[in-house]
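[1] Quick one, fold the following:
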Amino acid sequence: MVRVPAAKVSLSTASAYPESCATSFEIASRLGYDGVEIMVWTDPVSQDPAALQRLSDHYSLPIVAIHAPTLLITQRVWGSDPWPKLDRACEVATQVGAGTVVVHPPFRWQRDYARGFEAGIRDLEERTGRRLAVENMFPWRARTREIQAYLPGWDPLGFDYDHVTLDLSHTATAGSDALAMAEALGERLAHVHLADGLGSAKDEHLVPGRGAQPCAELLERLAARDWAGNVVVEVSTRRLRTREEREADLAEALAFARLNLAATGAHG
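    Presented below is the predicted three-dimensional model:
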């Protein structure tokens, strides 16, 4: 017998870019994803909890996470002060029923924000009841130089976060051991961004199985321990020429996730 895996497979709206947030829901529904993660950016719908709830209801797809606008390209979304942005992300998550808010660590030039980041994240979790899952990042590389772009650091293992997002494209870029990181995180691993990478200096977000990351092994290990967090497909399809090509990649990523999450249950 094959067990139904506890973890659900959702689609990040970033995976459908440059399609709109609304189109991402339609694609996720048609392909058979279990839910959606909202990347908050310049698309007005991604910032509007009422519009998001209407999409969730229309397509019968839960919103599992809100990705706060803490990327370089979203530095001006909801203003430039990071703490109010996280407050607002938690408010949106509460309104749409998302249990998790995905957060990037501060950039090194955000020194005041970084100084109180660990304590502030913990306080915000207590106040809002949302899981703030801090994402593993990577050092930036320019030719032979390596730049530590994040404070207090890009690797979440050494910091006091109760919840962490493990991104497999970021482990590729950082040269991290994804399996060792997942093992070391233990119960702190709350959320997975499923992607792949070949280890270049660029954050590639390849379809799982097309890079060098242990995507299948990680999913199998999570299934074996009956991990019940969210697996979210976060791949880049922005260079594809047609909607059909984009949907083929997203269907392939979903099939990969479902196959490997169910694999260890085959002996049931």
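[2] contacts, neighbours, all on C-alpha from now
    Will do.
[3] And residue 39, how close does it get to residue 22?
    Counting by Cα to Cα, to the nearest Å, the gap from residue 39 to residue 22 is 12 Å.
[4] So those two - more neighbours on which side?
    Set residue 39 next to residue 22 and count neighbours by other Cα atoms under 10 Å: residue 39 wins out with 21 against 17.
[5] Let me know the helix or strand that the most centrally placed residue in the chain is in.
    In the chain, the C-alpha closest to the average C-alpha coordinate belongs to residue 193, at a distance of 4.1 Å (Cα atoms, centre = their mean). According to DSSP states H and E, residue 193 maps onto strand 189-194.
[6] Which neighbouring elements make contact with that strand?
    Contact here means 3 or more Cα pairs under 8 Å, 6 or more residues apart in numbering; DSSP states H and E; on that basis strand 189-194 packs against strand 164-167, helix 168-174, strand 230-233.
[7] now the next helix or strand after it, how far from the centre of its chain.
    For strand 189-194, the following helix or strand on the C-terminal side (DSSP H and E) is helix 215-224. Mean-position distance between helix 215-224 and its chain equals 17 Å (Cα atoms, centre = their mean, to the nearest Å).
[8] compare with the first, here's sequence two:
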Amino acid sequence: MIALSTASVYPESSAHAFAYASSLGYDAVEVMVGIDALSQQTSAVKQLSDHHGLKVCAIHSPCLLFTQRVWGTDPWGKLERSAEMAHAVGADVVVVHPPFRWQRDYAAGFVNGIAALEESTGIAFAVENMYPWRASARRGVEVYVPGWDPSAENYANTTVDLSHAAIAGSPVVEMAQRLGARLRHVHLTDGSGSAKDEHLVPGRGAMDAAGFLRHLAGQGFDGHIVLEINTRRAGNREEREADLRESLEFAREHFVTSS
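    Okay, here's the model as predicted:
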């Protein structure tokens, strides 16, 4: 299943993301719950899914810095609401980032709390790889607890994001090998290895996204592959659509299973 993240069309809305996904032939959509009001409303997401005949495969919980006040400020409450939305729209995954270091109480119980949420909701909470915050290519600050690399913890389900791995200097095939069957979800994108979270169109960076997809296909990966790219620099809708089309074609060209 090749899906489109609604974050890929920002600053356009979730409604536009569903329209792009439908017209270009994506299989599904991942909804990033953010400042877009539609993304916060379960009824609106369900209507968009039904209208376009597109499955919602995942909900990305509002755990970014700029979404700290979306759905309140209690991080566990955000995850519970994400699971509720996932159930209502038929998604089986909630994507979540590890806590920031200053979220001390949340961080202290995060690993066990995620496992408890999965048990109580039946939803896979796929913890995403992040990265040290870097002011330069050489200096980084650890801001995530218990850490930015989910393979170092006992999570049952995880997400690998290639742009985040580029910042961290972490080879994604090796990360996938460490995670094994715990790799449930992929944010397909790219990065050059700079200190910026670039979210390039796959193939335009240094992460060998094609080789990563071939590795996943060879291992029988049956989770979600979600295109999460940055199209904010697109000069118009035609350029944005071209990037979204190129990304989908890249995924389908390189993720080919023997079956």
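[9] who touches the residue nearest to the centre of structure 1 in this structure?
    Contact analysis of residue 193 of structure 1 by Cα atoms under 8 Å, 6 or more residues apart in numbering lists 165, 166, 167, 168, 231, 232, 233, 234.
[10] so how far is residue 170 of structure 1 from it?
    Counting by Cα to Cα - residue 193 of structure 1 and residue 170 of structure 1 are separated by 9 Å.
[11] do residue 97 of structure 1 as well
    27 Å.
[12] So between these two, which is more surrounded?
    residue 170 (27 against 16).
[13] That one maps to what in structure 2?
    Aligning on TM-score structural alignment places residue 170 of structure 1 opposite residue 164 in structure 2.
[14] Please report the distance of residue 81 of structure 1 from residue 230 of structure 1.
    28 Å.
[15] between these two, which one's more packed in?
    Between residue 81 of structure 1 and residue 230, residue 230 has the larger neighbour count (other Cα under 10 Å), namely 24 against 13.
[16] Which stretch of structure 1 lines up against the longest helix anywhere in structure 2?
    If you go by DSSP state H, structure 2 has its longest helix at helix 237-254. Alignment of helix 237-254 of structure 2 against structure 1: residues 243-260, by TM-score structural alignment.
[17] again with stretch 119-130 of structure 2
    Mapping stretch 119-130 of structure 2 onto structure 1 (TM-score structural alignment) gives residues 126-137.
[18] Tell me where structure 1 has helices.
    Ranges of helices in structure 1, per DSSP H, are 21-31, 49-59, 82-96, 111-115, 117-128, 168-174, 178-185, 215-224, 243-262.
[19] which residues are in contact with the second one?
    Outside helix 49-59 of structure 1, the residues within contact range by Cα under 8 Å, 6+ apart are 22, 25, 26, 29, 45, 46, 62, 63, 92, 95, 96.
[20] same check, this time on the first one
    For helix 21-31 of structure 1, contacts defined as Cα under 8 Å, 6+ apart pick out 10-11, 13, 16, 34-36, 38, 43, 45-46, 55-56, 59-61, 247, 250-251.
[21] again with stretch 118-126 of structure 2
    In contact with stretch 118-126 of structure 2 (Cα under 8 Å, 6+ apart) are residues 83, 86-87, 92-96, 114, 117, 155-159, 184-185.
[22] Pull out the buried positions in that stretch.
    Within stretch 118-126 of structure 2, the residues scored as buried using 16 or more other Cα atoms under 10 Å are 118, 123, 124, 125, 126.
[23] Number of residues surrounding residue 124 of structure 1?
    For residue 124 of structure 1, using other Cα under 10 Å, the count is 17.
[24] What does the residue nearest to the centre of structure 1 correspond to in structure 2?
    Matched to structure 2 by TM-score structural alignment, residue 193 of structure 1 sits across from residue 187.
[25] Repeat that for residue 233 of structure 1.
    Counting by TM-score structural alignment, the partner of residue 233 of structure 1 is residue 227.
[26] With residue 46 of structure 2 as the reference, measure out to its match.
    To residue 46 of structure 2, residue 227 of structure 2 is 20 Å away according to Cα to Cα.
[27] All set, thanks.
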